[in-house]
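Participant: Show me the folded form of this:
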Amino acid sequence: MDLLLRELNRYKWDLVGLSETHLPRTGEETISGTSLILSGRTDGTHRQGVGFILSPTTKKVLISFTPVSERIATIRLKVSVSNLTIIQVYAPDSARSNEECEQFYFQLQSVTDQTPKKDMLIVMGDFNAITGNDQIDRRDVMGPHGHGRLNGRGERLISFCRENDLYITNTAFKHRHRRKVTWRSPD
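Facilitator: Below is the predicted model:
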């Protein structure tokens, strides 16, 4: 954590979303004036986990933190125009069953539905999905700079975005190939 905080101090940052923390706890910690809020497993297993790192400035505008599960957490912030709700996620990967994936999206939809309608909404994190770069019939939810070929989890993400009038913003901007993915299967 100290190394991460040192690296963050090189940038102008106020909030960082965390996915796959592997920290088996839920709650808030303060490290060197920085707030770490986590939603992890409760059985002691070092798997999954999501959370946020908040700068002291962002901590001052924090209205609430809601740990939903080891895969979903929300924060609500008071910002100048309105309130901002951020949902941080870590979706099941392709090795998990379709049933587990559907349970995740059911829970995510429930959390999204509970967001006050006047709030600005950001859903971010690791969706373990490939949305592809073929924009045909998907311009309403994504830009032309996707990656790879659409997979089943990508179809599910696109469906969720359509249902909630959301846009996959990292497909809207051109990135170097190596910055489009964070991990590639060895097979």
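Participant: hey, let's count contacts and neighbours off CA atoms from now on
Facilitator: Will do.
Participant: Distance check, Thr112 against Thr34.
Facilitator: The spacing between Thr112 and Thr34, counted by CA to CA, to the nearest Å, is 27 Å.
Participant: Check Ile87 too.
Facilitator: Applying CA to CA to Ile87 and Thr34 gives a distance of 20 Å.
Participant: quick one: which of these two has more around it?
Facilitator: Taking other CA atoms under 10 Å, Ile87 and Thr34 do not tie; Ile87 has more neighbours (25 against 17).
Participant: quick one: contacts of the helix or strand containing that one?
Facilitator: Per DSSP states H and E: Ile87 is located in strand 83-90. With contact meaning CA atoms under 8 Å, 6 or more residues apart in numbering, strand 83-90 is reached by 17-20, 48-52, 71-78, 115, 118-128.
Participant: Before we compare anything, build this one as well:
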Amino acid sequence: MTSVGGYTYCWSGRNDGHHLQGVAIVISNRLQPSVVEVTPVDERIMVLRLKLSFGFMSLIGVYAPTDVCILDVKEMFYAKLASVADRCPRQDIRIILGDFHAVSGCDRAGYEMSVCPHGSGADASTQNTIGVRPRAI
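Facilitator: Purely as a prediction, here's the structure:
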């Protein structure tokens, strides 16, 4: 963890000198006393657990494989993400956030509360679309 300008940067990534991949969660230094645990999983997933006044929150930061990655890489990423989310305590509020390299298109059916009416990226040829892997946590 590194603190700069009133914020703490928690990072998980490669340690081989290559500046590729990696995921970070940035929090205000005012929240630093609430941080219970930071768990770097790999260069694509990390978990930051916070103690709140009403319980705990697990923030799962992700950097998903791009659409051009082979299918096996993407499937392994989503399987690991599901496993990480399942390991978070059941009573925690779990929030998955980050870069999914996804487009939402303009079809909002089932996502009216999270996708604006204009959507993003009208390219229907991408496999990384919101809703491809729906899963309740």
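Participant: Any idea what the TM-score comes out to?
Facilitator: The TM-score (TM-score structural alignment, normalised by the length of structure 2) is 0.86; 134 aligned residues with a CA RMSD of 2.1 Å.
Participant: ok, back up a step: what span of structure 2 lines up against the helix or strand following the strand holding Ile87 of structure 1?
Facilitator: As assigned by DSSP H and E, the chain's next helix or strand after strand 83-90 of structure 1 is helix 98-113. Using TM-score structural alignment, helix 98-113 of structure 1 corresponds to residues 71-86 of structure 2.
Participant: post-alignment, the matching stretch versus structure 1, mean distance?
Facilitator: Superposed on structure 1, stretch 71-86 of structure 2 shows a mean distance to its aligned partners of 0.7 Å (mean CA distance after the TM-score superposition for structure 1).
Participant: starting at the chain centroid, how far to that stretch?
Facilitator: Put simply, stretch 71-86 of structure 2 sits 12 Å off its chain's centre (CA atoms, centre = their mean, to the nearest Å).
Participant: One more: stretch 155-168 of structure 1?
Facilitator: Centre-to-centre, stretch 155-168 of structure 1 and its host chain are 14 Å apart (CA atoms, centre = their mean).
Participant: Please look at Thr129 of structure 2 and Val103 and confirm they touch.
Facilitator: Yes: between Thr129 of structure 2 and Val103 a contact is recorded at 5.2 Å, counting by CA atoms under 8 Å.
Participant: ok, back up a step: the strand holding Ile87 of structure 1 vs structure 2, mean deviation?
Facilitator: Averaged out, strand 83-90 of structure 1 is 0.5 Å away (mean CA distance after the TM-score superposition for structure 1).
Participant: Now do that strand and helix 98-113, the angle between them.
Facilitator: Angle, strand 83-90 of structure 1 to helix 98-113, by axes from the mean of the first three to the mean of the last three CA atoms, to 10 degrees: 170 degrees.
Participant: Near Gln91 of structure 2, how many other residues are there?
Facilitator: For Gln91 of structure 2, using other CA under 10 Å, the count is 10.
Participant: Then Thr57 of structure 1?
Facilitator: Neighbours of Thr57 of structure 1 (other CA under 10 Å): 12.
Participant: secondary structure element for the residue nearest the centre of structure 1?
Facilitator: In structure 1, the centroid-proximal residue (CA atoms, centre = their mean) is Gly125; its distance is 2.0 Å. Per DSSP H and E, Gly125 of structure 1 falls inside strand 120-126.
Participant: just checking, next helix/strand downstream of that strand?
Facilitator: Following strand 120-126 of structure 1 toward the C-terminus (DSSP H and E): helix 152-163.
Participant: Show me what that next one is packed against.
Facilitator: If contacts are counted by 3 or more CA pairs under 8 Å, 6 or more residues apart in numbering; DSSP states H and E, helix 152-163 of structure 1 sits against no helix or strand.
Participant: Now do stretch 84-104 of structure 1: distance from first to last residue.
Facilitator: End-to-end for stretch 84-104 of structure 1, by CA to CA: 22 Å.
Participant: for that stretch, which positions count as buried?
Facilitator: Within stretch 84-104 of structure 1, the residues scored as buried using 16 or more other CA atoms under 10 Å are 84-92, 101, 104.
Participant: Counting neighbours, which of the contacts of strand 83-90 of structure 1 end up buried?
Facilitator: Buried among the contacts of strand 83-90 of structure 1 (16+ other CA under 10 Å): 17-20, 48-52, 71-78, 115, 119-121, 123-127.
Participant: what's the neighbour count on Ser34 of structure 2?
Facilitator: Here the number of neighbours of Ser34 of structure 2 (other CA under 10 Å) works out to 14.
Participant: Now do the same contact list for the equivalent of it over in structure 1.
Facilitator: Aligned counterpart of Ser34 of structure 2 in structure 1: Val61 (TM-score structural alignment). Contact analysis of Val61 of structure 1 by CA under 8 Å, 6+ apart lists 77-79.
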